[in-house]
Each structure stands twice: as C-alpha cells, then as structure tokens.
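Visitor: attaching a predicted model along with its sequence, questions to come.
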Amino acid sequence: MNNQATIKVVMGSKPLSDGKYLVYIRITKNRKKKEISLSLKGSKEHFIGEQFTKPHPNLKIENELILKLKQKALSVIRNFQLNDEDFTLDEFERKFRGIPEFNQNFFDFINEIITELEQSNRLGNARAYKEVKDSLQKFVHHSFGSKIFMFKDLTPELLEKYEVYLRSKGNAVGGIAFKMREIRAVFNKAIDRKIVSQENYPFKFYKVSKLKATPNKRALTVDDFKKIKNVDLSATPSLLEAYHYFMFSFYTRGMNFVDMMLLKKSDIINGRIVYTRAKTKGRFNIEIVEVAQEIIDYYKDKTLNSSYVFPILLSDNLTPQQIEHRKHKVLSRVNKKLGDIAKLAGVDVHITSYVARHSFATILKKTGTSTDIISELMGHSNVQITMTYLKEFENEELDNANRTLLDL
C-alpha cells in the first residue's frame, strides 16, 4: 500500500483572457499529478515560493488563504495515512473539496461549475448553465417545496416530469432539449470528477435524442428580404439600430453579432474588412459594399472616443463580465426590435440577428451561386455545414419538382 503523496501550491501555465494565471493545489502520488483550482489568480512575476508577492492586491489575505488550504490538503493526506488507507487522486480531491461520496448536492455542484467558467471568462457557457439551474430549481421547488436536491434525486422519472413541466410552461422542444443536454453535461462532469457513480446515470434511460424539434424557418425569401430592406422607418427611428445591424450582417457575408460587436476601426483597411471570427477563428477579408459603408459612416460620430465600429461596447476597457453583459443586453434589444420591423414590413417570419446569416446563404443560392462558393464566403470548414443552411431551399426545390407531375 502506498499512501505517500506531496503537496505544492503552483501557478497554472495557461493565462486567462486578462493575462492572469490561476493558482492550484498540486498533489503528486505515484508519479501522477492532479491540480485543483484555489479560485485565486495573479501575475507570474508576483508569485514566488508558493506565495503572492508585492504588489499583488489583497496580498496578506490571499497568502493566508493559500497557507490555510495547503494545511487542509496536508491534513487530508495525514488522515488517510493515520487510517492506513490507500487513496486515489480523485478520492483526495473529493475529501479536499468536502464532497460526500455519491451524495453531492446537485445545485451546489452546478454553482461550482458556473464559478469555474466565470473565472475562465467563459461567460456565455456560465450564463447557459445558470439559466438551466434556475429553471430546474423552480421545477424542484414547484414539485417538492424546499427539498434539498441531490444527484441521486435526478432520476429518469424526474426528468420525464421536468419535461412535462417545461412543456406546460410553453417551452419549445428545442429549448427543452438544450436544458436536458446541459443537465447531462453537469452529470458527466460529476462522474468524471468521481463525485457520483456511473450506476446513478439517469440518461441511460432518459434519452435526450427523442426531443427532436421541427426546424423553424430561419431564412427570408427574396421577396421578404426586399420588404425588410425597403421598410419605412421614418416614423420609428428607434428601430434603426436593429435595422442597421441586420443589414450590415447580410452585406458582410452573414457576419454574426459578436463579431460586429468586436469589430474595430483598425479592422477596416483600404475599403475592406479584415477580421478573425470569434467563434471559429477563421480569417475574413471582405469588400465593404456601399450599403455596409453607409452604415459604418452613420455610426462614426457615435464612436469618436472608441476603437469599435459600432456603439455596442461603450468603452475600450470593459472587463469580460461587462462585455458579456453588454452583448446580452444589446442583442436582446436588437432581436425584439427586429420583430417590430418584421411587423412593419408585413413579413410573417420570426426574425433575429442570426436570420441575416441564413438569409445571406439562401438568397445567394437562389440567385445561382454554387454551394462551394457560399461555403467559402461564410467560412465554413466543410460544405456539409453550408448544406444545413440551405436545407429549406432544397426542400422547396424538391417540392416544386414534384408538383410538375400534376401537369402530366
């Protein structure tokens, strides 16, 4: 039996988006290592000998916390040794975190995941998990009152009841499937961290794959796009913001909202936009057509003190949390206004900012552009991705072909 291990406080090797590094407890046993985040971060040059150094903020408090957590880690190992117990690195982590074996509070664990995502500046993912957590908590409270909700309570039967609850609240099938996938991801993380047993896995019996939504129409026809383009907003100037962002996206190969938000004046070079897409890291070099240039010019006076093209981010010095907040706030406002624009234009389609990207692809296809060219324009890694954008168009063409049989 080998229950000997060493503990060291170390700084991670991968920087966060703000240039700081996370601090970890590292346990080494049988030449294997495991690092557990202490939820502290700092600069490389201000961390020496397992301690923060000046001018690190909150120096005394955080160094005391590091010392306390290291002593806790050593105490966990000492208890294993006193009981003459061998242990795995996962078992050490469970003891160090104070997690009861196979009896973890589900909401406590998901809060832990949310905190880790926020510390890594993966704020969109953190928001998604929080929305699912809030929804499930409402269901649990509605069904069981103030009951403490453990992993063992997350049974296939409960998931079935949760699905019924979501349907009763008007949730679409796609939204229900998304929530179930997020819950499944949390359960998988708990299994990976040896917090719960694979035997308790409810998704062996409750299949998320059964939740198949009928895809909504996500692209405008040529006629509907013309109605949106030519809509009269003279009496409703408050809708111009949403109109401009939609049109700019359409005329820049379906640029998505995040890339528009992050677009800088320095990305405009000799009448072209040169930028890297945030989602795929694909590089784009786009000609600025007249319609797009007019929209850029419209916002010049509104962004004099900013490096950004559009007044979505109001400062160059926002934190990742502030950027995420602005994205969520402005995008929600824009999507609501796009619905108002559709009504004014007499278009009976649910329009969001993303419809511009789908419409760009579909309308190009209708005008005779090859799928390969559309795929290249949109920066897709393969043509199959483009085909999902054009699926409705293909179905329409097949239906038309089928109707020709009526003329026989």
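Guide: Happy to help now that I have it.
Visitor: CA atoms for contacts and neighbours, from now on please.
Guide: Will do.
Visitor: so what does the host helix or strand of Asp223 touch, helix or strand wise?
Guide: Asp223 is located in helix 222-229, with elements delineated by DSSP states H and E. Judged by 3 or more CA pairs under 8 Å, 6 or more residues apart in numbering; DSSP states H and E, the packing partners of helix 222-229 are helix 320-345.
Visitor: please, where are all the strands along the stretch 151-300 of the chain?
Guide: For the stretch 151-300 of the chain, applying DSSP state E, counting those that start in this stretch gives strands covering 268-269, 272-276, 283-287.
Visitor: Ile195 is nearest to which of these?
Guide: Proximity to Ile195, assessed across the strands of the stretch 151-300 of the chain by CA to CA, is greatest for strand 272-276 (39.3 Å).
Visitor: near Asn105, how many other residues are there?
Guide: Counted with other CA atoms under 10 Å, residues neighbouring Asn105 total 16.
Visitor: that one contacts Ile148, correct?
Guide: Yes: using CA atoms under 8 Å, Asn105 is in contact with Ile148, at 7.3 Å.
Visitor: need the contact partners of the helix holding Asp223.
Guide: Met247, Ile341, Ala342, Ala345, Gly346, Val347, Ser359, Ile363 (CA atoms under 8 Å, 6 or more residues apart in numbering).
Visitor: got it, and stretch 388-406?
Guide: Lys217, His358, Ala361, Thr362, Lys365, Lys366.
Visitor: tell me the most packed of those residues, by neighbour count.
Guide: That'd be Thr362 among the contacts of stretch 388-406, by other CA under 10 Å, with 27 neighbours.
Visitor: which residues are contacting the strand or helix carrying that one?
Guide: Assigned by DSSP H and E, Thr362 belongs to helix 353-366. Residues outside helix 353-366 that contact it (CA under 8 Å, 6+ apart): 218-222, 225, 245-247, 249-251, 253-257, 331, 334-335, 338, 371, 374, 378, 386, 389-390, 393.
Visitor: and the comparison structure, right after this:
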Amino acid sequence: MKKEEDFVAGLLVYIACLRAQKKYSTAKSYQDALSSFKCFCGMEAVPYTYINRNRLSCYQSWLLDKGLSWNTVSTYMRRIRHIYNLAVESGDAPFVPHLFKDVFTGVESKRKKALPSDSLRSLMGSSGIDPGMRRTQLAFSLMFSFSGIAFVDFAHLKRENIKDGVLSYHRQKSGSLIQVEIPAEVRCLLDELAACTDKDSPYLFPFLSGKQTGEAAYKEYNRALNRFNCDLMLLAEACGVNEPVTSYTIRHSFATSLREQDVPIEVISELLGHKSIKTTQIYLKSFSLERLSAVNRACFASVCKPVSKVG
C-alpha cells in the first residue's frame, strides 16, 4: 500500500499543515480523532479501502461504549470524513456513496447549559467565599458583564482593548469585532482583577504570561482554561450552586438571560459575535422550564375561566 493511499499518513500530513498555519486547536482535534480511530482499528496504517459504512458504524458504537458524548462522536466522524473526502478528490480513495450516512455528524443540543438567575446571583454576589476564590469570582462576573465573552478572548485582552470606557476586541474564533460599553458598576471589579496581573505581562488579566509563542502559547492557554474550569467548580461548591459550571456556562447563561427578557435574537447574536444567527439558535435551543410553564399558565388563563361548582 503506497503511503499516499493510507488514511493515517494523509491525516498526519493534514495535521502538519494545520500546525504550520498555527491552527493548533484544530490540529489537536484532528490528532485526537486519529488516535481514537487507530486504537479502534488496531492498526498503525489504515488503508482508505478499510473504511466502509459498517466499520464506521462499529466505530461509533465503540465510542459510545467508552462513554463519549454524541458531540465528540460527531467531531471525530467529521474529521475522518473531511480527510476521506480530500483523498477522494486527489484520487487516493474510492468514492463511496453515502459512506457516512449511518453515523452521527450533527450537533446534539443539550437542554440545560445555562444557569438559573438565582445561581448566577450566588456565584457573582456571595461575600463569604475564601479569598483564594475571589479572582475566579471576579473573572466570572466580568465575563458575564462583557456580553458573555469567551474565556479565550477574555484571557487575551490587553489594556489597549479598553478606551473611554468601551471594550473593543476581535474574537479569536471568528474575527468578529465586538464593542461593548463597560458598566460603571463593574469597573471596580475590572481594576481589582487587573491588579493581580504581573506588571510585565502584556495582558490585562492574570491568566497568561505572554512569554510563550507558537504551540507553546497554545498549550499555556489550555492549562489556564483547565485551571479556570477547576476553580469554577470550587466556586460553585462554595456558593451552594449544584449545577455544573464551566467557562462555557457563562456564555450560555448570558445569552439565555437575554432570550428570557425577550431581546431579539439578532441583538443576542451580535453581542455574542456570532457570524450566523443559526449558531445563536443552537445556543438558545429552548427556554427554561420555568419560563415555558409561566407562558403556558398565562395562555390558559387568558382563554379559559374555570367553572365553579354549584352547591
């Protein structure tokens, strides 16, 4: 089997190209898919002809048996599909109609990602927490007040991103320009967190050193994200919040809070920096049970008046 006809070799070449383009996060995603698929196949070299509908279906079952989520399954399948399609275009793999028809390549929308308002208030307003958790609480509050800013953008903010009380930055993920006026009531929180930052750091907040470049900088960011998510779990426990809390939860909670205040989805989408409203719709797949119940009761009450029993 020639090297160029091997799926593993083709994927490794693609990963190398991603790293050369400094797309380290995407490269890691493809590497994870490759490692998983090689483990399933039990082979170091996987011919393109080895990949068929039945084998992909078995691979999906194998992933689910290992406890992976449907979204992880979808990510791995889409990575494999992309490399296979590139090989078909170059003539290194045979075209097989509906090859990925039997496996999941969509997005599973989980109903409960946003936090209820009382949990948000506890996380941002609890005063009896350990001083060591104060930095995490400050970051949580600021990320929510900065229109649900993603942690990757928050951690990379610089002093020059704030001018005349307005925060301006380009999203790392999409490049979209985000501008938001910083609420007066959180400026003191901003100053408190910024005071924790090393004076030699180019960043506004104390999460990244600014001393790393290339893939080393990407790895430093991942370590910072993991630490922040661990700290959020500790903060939630200290505040008596039972729901799971991650950096992603903040973004979803911000979007859902606006949705339940009847803010138009176009406005929410622009605040989040989404390039497509379809992405925002995935965030806002459903209202909370409380909101749905209230609307349902109001609708019933508006059209039906229960008849009282006589006698």
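Guide: In hand now; what should we look at? Everything numeric here is computed off the predicted structure, so don't read it as measured data.
Visitor: what's the TM-score here?
Guide: With the length set by TM-score structural alignment, normalised by the length of the second structure, the two chains reach a TM-score of 0.85; 301 aligned residues with a CA RMSD of 2.7 Å.
Visitor: if we can go back for a sec, could you flag which of the contacts of helix 222-229 of the first structure are buried?
Guide: Buried subset of these (neighbour count, 16 or more other CA atoms under 10 Å): Met247, Ile341, Ala342, Ala345, Val347, Ser359, Ile363.
Visitor: next, count neighbours for the closest residue to Asn229 of the second structure other than its chain neighbours.
Guide: Counting by CA to CA, 6 or more residues apart in numbering, Thr246 is the residue found nearest to Asn229 of the second structure once chain neighbours are left out, at 5.2 Å. For Thr246 of the second structure, the neighbour count with other CA under 10 Å is 20.
Visitor: go on, Phe246 of the first structure?
Guide: 27.
Visitor: Tyr245 of the first structure now?
Guide: When neighbours are counted by other CA under 10 Å, Tyr245 of the first structure comes out with 22.
Visitor: for Val291 of the first structure, see how far away it is.
Guide: 11 Å (CA to CA, to the nearest Å).
Visitor: and Val349 of the first structure, what's its match in the second structure?
Guide: In the second structure, the residue matched to Val349 of the first structure (TM-score structural alignment) is Glu243.
Visitor: touching, its match and Ala114? I think so.
Guide: No: here Glu243 of the second structure does not reach Ala114: they are 9.2 Å apart, not a contact under CA under 8 Å.
Visitor: which non-adjacent residue is nearest Asn63 of the first structure?
Guide: Closest to Asn63 of the first structure by CA to CA, 6+ apart is Gln51, at 5.9 Å.
Visitor: count of neighbours near whatever residue of the second structure lines up with Tyr299 of the first structure?
Guide: Alignment note (TM-score structural alignment): Tyr299 of the first structure maps to Ala194 of the second structure. Neighbours of Ala194 of the second structure under the rule other CA under 10 Å: 18.
Visitor: Ala194 of the second structure and Gly148 of the second structure, how far apart?
Guide: When Ala194 of the second structure is compared with Gly148 of the second structure (using CA to CA), they lie 18 Å apart.
Visitor: now swap in Val295 of the second structure and tell me
Guide: From Val295 of the second structure over to Gly148 of the second structure (counting by CA to CA), the distance is 26 Å.
Visitor: Glu394 of the first structure: neighbouring residues, count only.
Guide: Around Glu394 of the first structure there are 15 residues (other CA under 10 Å).
Visitor: over to Cys188 of the second structure?
Guide: Neighbours around Cys188 of the second structure, by other CA under 10 Å: 10.
Visitor: and for Tyr14 of the second structure?
Guide: Neighbour number of Tyr14 of the second structure under other CA under 10 Å is 17.
Visitor: what helix or strand does it sit in?
Guide: helix 7-20.
Visitor: contacting residues for Pro100 of the first structure?
Guide: Arg94, Ile195.
Visitor: map Phe203 of the first structure across to the second structure for me.
Guide: So, by TM-score structural alignment, Phe203 of the first structure is matched to Leu99.
Visitor: burial count for that match?
Guide: Neighbours of Leu99 of the second structure (other CA under 10 Å): 15.
Visitor: apart from its chain neighbours, what residue comes closest to it?
Guide: The nearest residue in space to Leu99 of the second structure (CA to CA, 6+ apart) is Arg53, at 5.4 Å.
Visitor: count of neighbours near the alignment partner in the first structure of that neighbour?
Guide: Arg53 of the second structure maps onto Pro156 in the first structure, with residues paired by TM-score structural alignment. Applying other CA under 10 Å, we find 17 residues neighbouring Pro156 of the first structure.
Visitor: appreciated, that's everything.
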